[in-house]
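Using only what follows, build the 3D model:
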Amino acid sequence: MAERMPVRRGERREWGGAPDAWQEPFRELEELWDRMGQLFDPGWAMTRTGVAWQPMVDVEETENAFLFDVDLPGVARDDITVEVRGQELWITGELKEKERTGVLRRKMRRTGSFSFRGSLPGEVDADEIEANLMDGVLSVKVPKSQQSTSRRIEIK
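The predicted structure is shown next:
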């Protein structure tokens, strides 16, 4: 016989009888643990509008540019904003909750607002920044200005 999964409180249960506390004795502890994890998770941040999560980002510096690869699976292109503010790259947006028809048994995927700020050392050419979203990865190329690129000086 298949094991039945309990559903969230307040929803109708298939099997009656015992109170919620007996059917799901560790539910409240698990929810508290999840909330505490958000407080200590470096992927969550407080913003002016509330709590936002921070996507995973790889930053690479080449001779001519800074390259940012941002993991944003499931985020629509129109829900992402990329800006340069002074010497910082700002990537913000929202991963919208998908509409469900069934009962949500467990939620572990992040949804809601996200935010990333990365410092850009040196001068950059803001007019030539390129951003592409492909296979859930946002790739942002921030070219260095001609003044900030390095060159080797011959010693005489």
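
C-alpha from now on. contacts and neighbour counts both.
Will do.

Can I take it that residue 22 is in a helix?
Yes - membership of residue 22 in a helix is supported by DSSP: H, G, I helix; E, B strand; the rest coil.

biggest helix in the protein by residues?
helix 27-40 (DSSP state H).

Other residues contacting the helix or strand following that helix?
Going down the chain from helix 27-40, the next helix or strand is strand 44-47, by DSSP states H and E. Strand 44-47 is contacted from outside by 38, 51-54, using C-alpha atoms under 8 Å, 6 or more residues apart in numbering.

Can you flag which of these belong to strands?
Those of these mapping onto strands are 51-53, per DSSP state E.

for comparison, sequence B:
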Amino acid sequence: MRFNFVPANDLRNFGFAVPQTTNFCEGKVNIAETKDAFEIEIILPGYSKDEVTIKVEGNYLTVSAQKTETEKTETRKYNHREFNIAPFKRTFEFPETVEAKAIVAKQNNGIVTLVLPKKEAAKPVSLQIEVQ
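Next up is the predicted model:
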């Protein structure tokens, strides 16, 4: 089963006019499938669970994160800064075989893991058929 992404790079590949630079950072993603579920892992270092939002609309799952400036920026001036505080947003189109109401998310060591369980009817059935 293939998941469809909706990031800017994929749109450019099909001739859509999408700016080369965006205000969003695109985190790296792993997608795996087991017999019972799909699993999505997204690297989001530096974001707390309160800064991460996950929404399901129809067959689309959107993960976004917004970092708020800390007081440190008000009390000091940076000479060089590489930490990314750009917002993150990634949308996935999942198959109809996913039980959307049962999606679970957890965050550990900067990685958000989403488990999208498959509906019972979508799970593979193994039967032994006797030849007559």
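
Would you pull the TM-score for this pair?
Once the chains are laid over each other, their TM-score by TM-score structural alignment, normalised by the length of the second structure reads 0.71; 110 aligned residues with a C-alpha RMSD of 2.0 Å.

How about the aligned partner of residue 119 of the first structure in the second structure: what's its closest non-neighbour residue?
Mapped onto the second structure by TM-score structural alignment, residue 119 of the first structure lines up with residue 93. Using C-alpha to C-alpha, 6 or more residues apart in numbering and skipping residues adjacent in sequence, the residue nearest residue 93 of the second structure is residue 60, 4.5 Å away.

can you check residue 115 of the second structure too?
In this structure, residue 115 of the second structure finds its nearest non-sequential neighbour in residue 39, 4.7 Å apart by C-alpha to C-alpha, 6+ apart.

From residue 85 of the second structure, how far off is the one you found?
Residue 39 of the second structure sits 26 Å away from residue 85 of the second structure, going by C-alpha to C-alpha, to the nearest Å.

out of these two, which sits in the busier spot?
Shown here are residue 39 of the second structure and residue 85; by other C-alpha atoms under 10 Å, residue 39 has more neighbours (18 against 15).

contacting residues for that one?
30-33, 113-116.

Return a PyMOL selection command for the buried portion of the residues you listed.
Here is the PyMOL command that selects only those of these that count as buried (16 or more other C-alpha atoms under 10 Å):
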select buried, resi 113+114+115+116
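
just the helices in the second structure please.
Along the second structure, the segments classed as helices by DSSP H run 8-13, 72-75.

who wins for proximity to residue 100 of the second structure among the ones you listed?
Nearest to residue 100 of the second structure, of all these, is helix 8-13, at 24.5 Å by C-alpha to C-alpha.

equivalent range in the first structure for the closest one?
By TM-score structural alignment, helix 8-13 of the second structure lines up with nothing in the first structure.

Over to stretch 35-44 of the second structure?
Against the first structure, stretch 35-44 of the second structure falls on residues 63-72 (TM-score structural alignment).

Show me which residues of the matching stretch are buried.
64-72.

what's the neighbour count on residue 128 of the second structure?
5.

Then residue 101 of the second structure?
By the criterion of other C-alpha under 10 Å, residue 101 of the second structure has 9 neighbours.

quick one: the residue most central in space within the first structure from residue 92 of the first structure, how far?
Residue closest to the mean C-alpha point of the first structure, counted by C-alpha atoms, centre = their mean, is residue 55 at 2.9 Å. In this view, residue 55 of the first structure and residue 92 of the first structure are 10 Å apart by C-alpha to C-alpha.

how about the residue nearest to residue 93 of the second structure, what's its partner in the first structure?
For residue 60 of the second structure, the aligned position in the first structure is occupied by residue 88, per TM-score structural alignment.

Distance of that match relative to residue 102 of the first structure?
Residue 88 of the first structure is 42 Å from residue 102 of the first structure, by C-alpha to C-alpha.
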